[in-house]
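Chemist: test case, fold it:
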Amino acid sequence: MTRVALIFGGVSPEHEVSIHSAGKVAEALREIAPARGLSLVPIYINREGEWVFWTGDWPSEATIGEAPKWDARPEDFPVQALPFHRALGQMVEQRIGVAMIMIHGIGGEDGRIQAALDLAEIPYTGTGAAASALALDKPRCQAVLNAAGLPIANSACLTSDGIDGAERLVEVVGLPCVIKPARGGSSVGVTIVRELEQLRPALEAAFAIDEELMAERLVTGREFTVGLIERDGGLLVTPVTEIIPPEGRYFDYDAKYTVGVSREITPAEIPAQLAERLRSLAAAAFRAVGCRGFARVDMIADPAAPTILEINTIPGMTATSLLPQGAAAMGISFSELLGFFLDSARFDRG
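Modeler: Alright, predicted model coming up:
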């Protein structure tokens, strides 16, 4: 019997998305548990950073959704809450066979949990510690992609102690531009700035998330995403998905996670040559950054050329999520997809 730790929640603004992902994942893992000999140990990291271990039977999706109440009502939920330094030891004592990380953004995609699991020699799903940290750090990831000859938007960085000189960003990047936290996801803290007077509020929104931000030249065009999945030593590249947000909006938090707000078309209705170019760029970005297991690469394409926007090493796994849609277009069910994640799980010895 392989004990699977499903780690979710976390301290980032994407906390709720992580809970939704974990609920879907728990239900899908239940489907493949008998054939694979799996048992589930959900571990919820609350907003204060405490690790809350579920100690009962396999919880339902609804019970996972109530995770914020677990440690507040221990009389109703079979849980054990531990600080991190004890939680890692608990995982070792429980002989966790693999950790499935479903925390998005800071604290999940930034390499810290991955590094801790490396030290504990617990295999985990997805990208390793160093590449996770790189992929989430947008300015440095852009530098690596640029060095690899991949197309990115013109950008510049700013730290919170330099906010008074922020107008220099406009000189470097130009308007319109996109202001975003250097480390984060789900479009939290992201603002499109079209006029100079919009700059200061946009900076404040980004600095509320991170102490460093990136200003990126606004690239217009159609939005696309491509999933990457490791399987049997090879790399599966999903069909291209086109993302069509509501008219006049970009693909923001609500557009990403509210059912029916945006349209996604898989496979995208685009010329075969463009589709192949997007899939090739996604695979090249995955390899350049050093990703493994699975990821999703977001791009935008005008009539002239595509541009890589970002790499998501732990993309969402909710009802509206894009990677499962791409996998389904290849005939891969959600539970099969999670099986591939488990098969590629490993830790780094250093």
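Chemist: use CA for all of it now, contacts and neighbours both
Modeler: OK.
Chemist: next, the buried residues of the lengthiest strand in the chain.
Modeler: Criterion DSSP state E: the longest strand present in the chain is strand 222-231. Neighbour counts over strand 222-231 (16 or more other CA atoms under 10 Å) mark Glu223, Phe224, Thr225, Val226, Gly227, Leu228, Ile229, Glu230, Arg231 as buried.
Chemist: next, the structure of the following sequence, for comparison with the previous one:
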Amino acid sequence: MKIDIAIIAGGYSSEREVSLRSAAFVMKCLESTAYQPWLVDISDNEWKVTSHKGESYSVDKNNFTSMVGAQKIAFKAAYIIVHGTPGEDGKLQGYFDMIGIPYSSCNAATSALTFNKYYCNQFLRSEGFTVAKSHRLLKGDMWDSNEMVESLGLPIFVKPNAGGSSFGVTKVKELEQLDRAIKLAFDEGEEVLCESFMGGREFTCGALHFHGKLTAFPVTEVITENEFFNYEAKYVVGKADEITPADLSSEETLEIQSLTKKLYRSLDCSGIIRADFIYDGKIFRLLEVNTVPGMTETSFIPQQIRAAGYTETSILVAILDELLN
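Modeler: Just a heads-up that it's a prediction; the model follows:
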């Protein structure tokens, strides 16, 4: 008898479709294992389970079960692949904590902290990480573009403070662009982060605690023809080169992996996380932390898993085994 596992995807953010693509890949990886994956699609209006025949059934949120025809499905664990709210901000984690269902990602407190880029960076700065200088704006705040540029310099990265990193992000190169960029970021949320530009090569590194050991995966370098690694660069074929393992010396690779593991411990992470860095040839500066990284076949983490000599299926099974044993 297979163990029923919920693969939770969708969500309320602009990254909903990417989340569903990640979920489809995770489910494919688990098909021939001891686990029976069920897609649980979370939207503004409802939570629904999709059967293997494509039929939809409602989820009872009181106990996280579903009647699929005459069969009652009681999920034993949840694999969270919701990008943005409520999968990365701690809301789903708090729900599962209350009803006693184990889940794959960081806990509610860690998720809430890492989802707020400003607070997370201030904490990580106190832990010794090098991060960009920044200003946070709340909806309704007034700002002086001249003062912002004087303080942060140009270019300035403007992005939603809480949310994914793909939507509402602008690289502002001229003063006249700043107001529009801030307004665009406010379309994605209630808070906006304006950060000083950090030049250099961009790298990303995943990490996971499994088999009793914290492991950092091989590093990926991201090279894009775009101004920065935005939504188009991430998801449009040919817009970026992703080199795994990255062309770094063994010492540089070890340094970024050590920083990623230090970050994992500092934030008390669980499951798979990904840390993004900028490297100017001297210092690895932290860009941001992603506690629910993408899991499509071409996403960074699957690339790094394969480069490390594992299969995606073996890693997913290890995560679920650890949750349930």
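Chemist: just the helices in the stretch 201-325 of structure 2 please.
Modeler: Per DSSP state H, counting those that start in this stretch, the stretch 201-325 of structure 2 carries helices over the ranges 231-235, 250-266, 300-307, 312-324.
Chemist: okay, these in a markdown table with distance to Phe123 of structure 2 and mean neighbour count next?
Modeler: Putting these into a markdown table (distance: least, CA to CA, whole Å; neighbours: other CA atoms under 10 Å) gives the following:
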| stretch | distance to Phe123 of structure 2 | mean neighbour count |
| --- | --- | --- |
| helix 231-235 | 27 | 17 |
| helix 250-266 | 9 | 18 |
| helix 300-307 | 25 | 21 |
| helix 312-324 | 27 | 17 |
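Chemist: CSV for those, including distance to Asp179 of structure 2?
Modeler: What follows is the helices of the stretch 201-325 of structure 2, written out as CSV (distance: least, CA to CA, whole Å):
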stretch, distance to Asp179 of structure 2
helix 231-235, 21
helix 250-266, 33
helix 300-307, 33
helix 312-324, 43
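Chemist: nearest spatial neighbour of the aligned partner of Lys138 of structure 1 in structure 2, skipping sequence neighbours?
Modeler: If you follow Lys138 of structure 1 across to structure 2 using TM-score structural alignment, you land on Lys117. In space, and not counting its chain neighbours, Lys117 of structure 2 is closest to Asn161: 5.4 Å by CA to CA, 6 or more residues apart in numbering.
Chemist: how near is the alignment partner in structure 1 of that neighbour to Val41 of structure 1?
Modeler: Alignment note: Asn161 of structure 2 maps to Ala182 in structure 1; criterion TM-score structural alignment. With distances taken as CA to CA, to the nearest Å, Ala182 of structure 1 is found 32 Å from Val41 of structure 1.
Chemist: check Arg346 of structure 1 too.
Modeler: From Arg346 of structure 1 to Val41 of structure 1 the distance is 18 Å (CA to CA).
Chemist: for Ile270 of structure 1, same thing?
Modeler: In terms of CA to CA, Ile270 of structure 1 sits 43 Å off from Val41 of structure 1.
Chemist: neighbour count for these two, which is higher?
Modeler: Val41 (23 against 11; other CA atoms under 10 Å).
Chemist: is it true that the more buried one touches Ala22?
Modeler: No - the pair Val41 of structure 1 and Ala22 does not pass the contact test of CA atoms under 8 Å, sitting 11.7 Å apart.
Chemist: which residues are in contact with each of those two?
Modeler: Residues touching both Val41 of structure 1 and Ala22 (CA atoms under 8 Å, 6 or more residues apart in numbering): Leu6.
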